[in-house]
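Participant: Sequence and predicted structure are below.
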Amino acid sequence: MSSTGSPKTSPSIEVTAPIDVIASEQELVIRADLPGSSVELIDVRFDEGTLSLRATIPPRQLESTAYLLREFAPTVYTRSLEIGEQFDLDQVSADYESGVLTLRLPVVQAKKPRRVPITGG
């Protein structure tokens, strides 16, 4: 293989993150495949009933390596999902393991009517 000049690199690519969404009466669980990212490079936000996810996979940097061909491109995974506002966002948990981000969103439990005792004479 011969090469002239410096190796060509691919530009950054944006990919829609594949997800699974599991709903129960107690919580909504969202799993997103984000292979190659890390906790520091994942951003999850909730805004007006929309969950937004962004994860970056940086370019591979190998010191003192002379690339003849470099096809791996930095990748950005993104996903937006309308989830509504019935979740307790103060209790959301997130875990990233083996390339999979798992979000658990507890459902806000409806307050049951309660009787107010009356005192007096």
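Facilitator: That came through, no problem.
Participant: going forward, measure contacts between C-alpha atoms and count neighbours the same way
Facilitator: OK.
Participant: Contacts only, for L41.
Facilitator: L41 makes contact with 55-57, according to C-alpha atoms under 8 Å, 6 or more residues apart in numbering.
Participant: Most neighbours among those residues, which one?
Facilitator: Of these, A55 is surrounded by the most neighbours, 25 neighbours in total, counting by other C-alpha atoms under 10 Å.
Participant: Show me what the host helix or strand of L51 is in contact with.
Facilitator: With secondary structure defined by DSSP states H and E, L51 is part of strand 50-57. Residues outside strand 50-57 that contact it (C-alpha under 8 Å, 6+ apart): 34, 36-38, 41-46, 74-84.
Participant: Skip ahead from that strand and say which helix or strand is next.
Facilitator: Moving toward the C-terminus from strand 50-57, the next helix or strand (DSSP H and E) is strand 75-82.
Participant: Alongside the first one, take a look at this:
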Amino acid sequence: MLRFDPFSDIDSVAKQLLGASAGSPRVPRFMPIDLYKSGDHYVLKADLPGVDPGSVDVDVDNGILTLRAERTAPSDQGVQWITSERFSGKYMRQLSLGEGIDTEGIAATYDNGVLTVTIPVAEKAKPRRIEIGRSSDGPQQVETGGRTEVTSGQ
């Protein structure tokens, strides 16, 4: 399936106006990802075909998840290119994480060109059932999300 990109023509004109030559290295334009929730964690899958596993870097800083990788270009020495369509260069993608994420528990694997990042939901953000007791003796305390609330016994 082909995707329509209305900005590709504008992008090529801008590159010509800014002096980017036709022989300049091709750089990756995007890092396609899938993101879904499965139980009590999120799973992010990023396609990084041909990327050296040693160049893949995942970090979290101040609620921002950053994915970095690099695919090196083949040597041009002694080569006469017939066609060259594969991108080379650095990839980077950043995602803002919500407050309900356990950043200490984030884990990542890279296998067959796919980076998989598992992002657990923090315990305090998981839904839970609160038991309600009966008391005819006056106010009772109910603990919700780390706060204690006083309610009337009626």
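Facilitator: Structure received. All figures in this text were calculated on a predicted structure; none of them were measured in a lab.
Participant: follow-up on the earlier one: hey, what's the angle from the strand holding L51 of structure 1 to strand 75-82? Just curious.
Facilitator: An angle of 170 degrees separates the directions of strand 50-57 of structure 1 and strand 75-82 when computed by axes from the mean of the first three to the mean of the last three C-alpha atoms, to 10 degrees.
Participant: residue range for strand 50-57 of structure 1 in structure 2?
Facilitator: Mapped onto structure 2 using TM-score structural alignment, strand 50-57 of structure 1 covers residues 64-71.
Participant: how big's the offset between the matching stretch and structure 1?
Facilitator: On the superposed models, the aligned residues of structure 1 are on average 1.0 Å from stretch 64-71 of structure 2, with distances taken as mean C-alpha distance after the TM-score superposition for structure 1.
Participant: Pick out the residue closest to the middle of structure 1.
Facilitator: For structure 1, the residue sitting closest to the mean C-alpha position, by C-alpha atoms, centre = their mean, is L53 at 4.2 Å.
Participant: excluding its backbone neighbours, what's nearest it?
Facilitator: Nearest residue to L53 of structure 1 in three dimensions, chain neighbours excluded: V44, at 4.7 Å (C-alpha to C-alpha, 6 or more residues apart in numbering).
Participant: Looks to me like that neighbour is in a strand.
Facilitator: Yes. Secondary structure assignment places V44 of structure 1 in a strand (DSSP: H, G, I helix; E, B strand; the rest coil).
Participant: what residues are up against it?
Facilitator: The neighbours of V44 of structure 1, taking C-alpha under 8 Å, 6+ apart as the test, are 51-54.
Participant: In structure 2, what residue spans correspond to helices?
Facilitator: Assigned by DSSP state H, structure 2 shows helices spanning 8-17.
Participant: can you tell me the distance between the two ends of stretch 18-36 of structure 1?
Facilitator: 14 Å (C-alpha to C-alpha, to the nearest Å).
Participant: Report the buried residues of that stretch.
Facilitator: Neighbour counts using 16 or more other C-alpha atoms under 10 Å place 27-35 of stretch 18-36 of structure 1 among the buried residues.
Participant: Next: stretch 84-92 of structure 1.
Facilitator: Applying a neighbour-count criterion of 16+ other C-alpha under 10 Å, the buried positions in stretch 84-92 of structure 1 are F87.
Participant: Just tell me the aligned range of it in structure 2.
Facilitator: When stretch 84-92 of structure 1 is aligned against structure 2 using TM-score structural alignment, it corresponds to residues 98-106.
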